[in-house]
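Q: coords below, sequence missing:
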């Protein structure tokens, strides 16, 4: 067992109240411009931007600080094609019988279907994997804790960073996603969590009106 070692909190910054309100308001305004995009340009994305956003995702809090995530970045056209083909097989089954009517009704205002051309058109796909366990340098197996929660927080950091950098994203979750392990060469102890589509919106991009309707604060927050 590693002994506890404490160090000063040198990274924290406190701001005057007015600046705190301003920064909070600006962050809300920035994130409120975020929209899920399905029409992507094929225009390349600067690798340095992706890497900086991934570094930010890696700072997310996690259970016991075990950081149970892995991100596979896909830019190769042939690999993206394989992912699209595998995803559309699952999506065809989903839309043609697997999905309950209630689910399809909920999706109708968003205009989704089994065709996923954005998986090839977008310049970057990021396959996010949740690691059930890992290994120490000496080979010992280590169980990971609060894995979905930890990976979800890291994914949120990543999406916020990409949006703030000027990129558009789409969270894609074909079910099941086991094909991502095979295509990305990831081990069985890693469960595919989400496929993040990243790039610039197409010049003629349109988004569903329903996707921009968010609940007002009183509907999802209360104070005690």
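A: That came through, no problem. Quantities reported herein were computed from a predicted structural model and do not represent experimental measurements. Numbering: from 1, shown residues only.

Q: going forward, measure contacts between C-alpha atoms and count neighbours the same way
A: OK.

Q: quick one: the helices in this structure, in order.
A: Applying DSSP state H to the chain gives helices spanning 17-32, 47-57, 77-93, 101-107, 118-121, 147-164, 179-184, 217-220.

Q: most tightly packed of the ones you listed?
A: Burial of these is given as mean neighbour count (mean count of other CA atoms under 10 Å); helix 118-121 ranks first at a mean of 24.

Q: what's it packed up against?
A: The contact analysis (3 or more CA pairs under 8 Å, 6 or more residues apart in numbering; DSSP states H and E) places helix 118-121 against helix 77-93.

Q: would you mind measuring from the nearest residue to residue 72 once chain neighbours are set aside to residue 14?
A: The spatial neighbour of residue 72 that comes closest, neighbours along the chain excluded (CA to CA, 6 or more residues apart in numbering), is residue 127 at 5.1 Å. Computed as CA to CA, to the nearest Å, the residue 127 to residue 14 distance reads 36 Å.

Q: still on that earlier bit, right, and the helices of the chain - which one's nearest residue 210?
A: Each of the helices of the chain was scored for nearness to residue 210 using CA to CA, and the closest is helix 101-107 (10.1 Å).

Q: compare residue 127 and residue 14 (neighbour count), which wins?
A: residue 127 (20 against 7; other CA atoms under 10 Å).

Q: does that one touch residue 198 like I think?
A: No. Counting by CA atoms under 8 Å, residue 127 stays clear of residue 198, with 10.9 Å between them.

Q: got another one to weigh against that:
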């Protein structure tokens, strides 16, 4: 294939149009999702190009009883967040999303993917590396026609303890994965123009 400016621009435009359709979904259909889709998506993470160690671990939770328990534990923290920890400014920022302490997406989604990073001192930039891996995974899931959401209850150590992971593995994000509910609605969030997120020198 001949690569030139025109074909490269067409390729990146195609990718832009594809990614522009991705949305965080909070309402999921209670529909089975072939776990092989997640396994295939994880293959893209497992061959990440960053070099060195891979200071992250992913856990897929599909069992309904386990998802229910994770939801119960998460909502305990969410109640504390909304009633005790949240600032007025933060509450105002969350208002357009309509979020509260109830997290039905944790039980409605077919699968939960919990991402951990390694807190051992030898793993420099572990959280950054793990965050990049999550980005790769989210792109792969979108490519597979699946929906997800970046859910970050705080604090999250309850996930490490419940899933009986080693103390050096710190959970930092949960990705519910599934298909959107028939009546799913996503907030109409305005994005900054490119000129406000890109500085050229």
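A: Ah, there it is. Remember, it's a predicted structure, so these values are computed and weren't measured experimentally.

Q: what's the counterpart of the residue nearest to residue 72 of structure 1 in structure 2?
A: Under the alignment (TM-score structural alignment), residue 127 of structure 1 maps onto residue 114 of structure 2.

Q: same check, this time on residue 26 of structure 1
A: So, by TM-score structural alignment, residue 26 of structure 1 is matched to residue 14.

Q: check residue 202 of structure 1 too.
A: Checking TM-score structural alignment: residue 202 of structure 1 goes with residue 181.

Q: mean shift of the lengthiest strand in structure 1 relative to structure 2?
A: Assignment by DSSP state E gives strand 190-199 as the longest strand of structure 1. Strand 190-199 of structure 1, aligned to structure 2 and superposed, deviates on average by 0.7 Å (mean CA distance after the TM-score superposition for structure 1).

Q: next, count neighbours for the nearest residue to the match of residue 202 of structure 1 once chain neighbours are set aside.
A: Nearest residue to residue 181 of structure 2 in three dimensions, chain neighbours excluded: residue 29, at 4.0 Å (CA to CA, 6+ apart). Around residue 29 of structure 2 there are 16 other residues, counting by other CA under 10 Å.

Q: so which residue is dead centre in structure 1?
A: Among the residues of structure 1, the one closest to the centroid is residue 155, at 4.2 Å (CA atoms, centre = their mean).

Q: what lines up with that one in structure 2?
A: Mapped onto structure 2 by TM-score structural alignment, residue 155 of structure 1 lines up with residue 134.

Q: its match contacts residue 114, correct?
A: No. Contact criterion CA under 8 Å: residue 134 of structure 2 and residue 114 do not qualify, at 9.9 Å.

Q: one step back: which ones are touching the residue nearest to residue 72 of structure 1?
A: Residue 127 of structure 1 is in contact with 71-74, 180, 192-196, counting by CA atoms under 8 Å, 6 or more residues apart in numbering.

Q: could you list every residue that touches whichever residue in structure 1 pairs up with residue 153 of structure 2?
A: The alignment partner of residue 153 of structure 2 in structure 1, by TM-score structural alignment, is residue 174. The contact partners of residue 174 of structure 1, by CA under 8 Å, 6+ apart, come to 87, 90-91.

Q: and residue 174 of structure 1, how far is that from residue 159 of structure 1?
A: 18 Å.

Q: ok, back up a step: which of the helices of structure 1 sits closest to residue 134 of structure 1?
A: Using CA to CA, the nearest of the helices of structure 1 to residue 134 of structure 1 is helix 147-164, at 11.6 Å.

Q: can you tell me what part of structure 1 stretch 38-46 of structure 2 aligns to?
A: Using TM-score structural alignment, stretch 38-46 of structure 2 pairs with 50-58 in structure 1.

Q: who touches that stretch?
A: Against stretch 50-58 of structure 1 from outside (CA under 8 Å, 6+ apart): 67, 154-158, 161-162.

Q: any idea how far it is from the chain center?
A: Stretch 50-58 of structure 1 has its C-alpha centroid displaced from the chain centroid by 12 Å (CA atoms, centre = their mean, to the nearest Å).

Q: show me what contacts the counterpart of residue 58 of structure 2 in structure 1?
A: In structure 1, the residue paired with residue 58 of structure 2 is residue 71, using TM-score structural alignment. The contact partners of residue 71 of structure 1, taken as CA under 8 Å, 6+ apart, are 126-129.

Q: ok so, going back, which one (most neighbours) among the contacts of residue 127 of structure 1?
A: Each of the contacts of residue 127 of structure 1 was scored for neighbours by other CA under 10 Å, and residue 192 scores highest at 25 neighbours.

Q: show me what contacts the closest residue to residue 50 of structure 2 other than its chain neighbours?
A: Excluding the flanking residues, the one nearest residue 50 of structure 2 by CA to CA, 6+ apart is residue 129, at 7.8 Å. Counting by CA under 8 Å, 6+ apart, residue 129 of structure 2 makes contact with 50, 54-56.

Q: just the buried residues from those, in PyMOL please.
A: The PyMOL command for the buried members of those (criterion: 16 or more other CA atoms under 10 Å) is given here:
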select buried, resi 54+55+56
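
Q: tabulate the contacts of residue 129 of structure 2 (a markdown table), appending distance to residue 68 of structure 2.
A: Shown next, in a markdown table, are the contacts of residue 129 of structure 2 (distance: CA to CA, whole Å):
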| residue | distance to residue 68 of structure 2 |
| --- | --- |
| 50 | 35 |
| 54 | 30 |
| 55 | 28 |
| 56 | 25 |
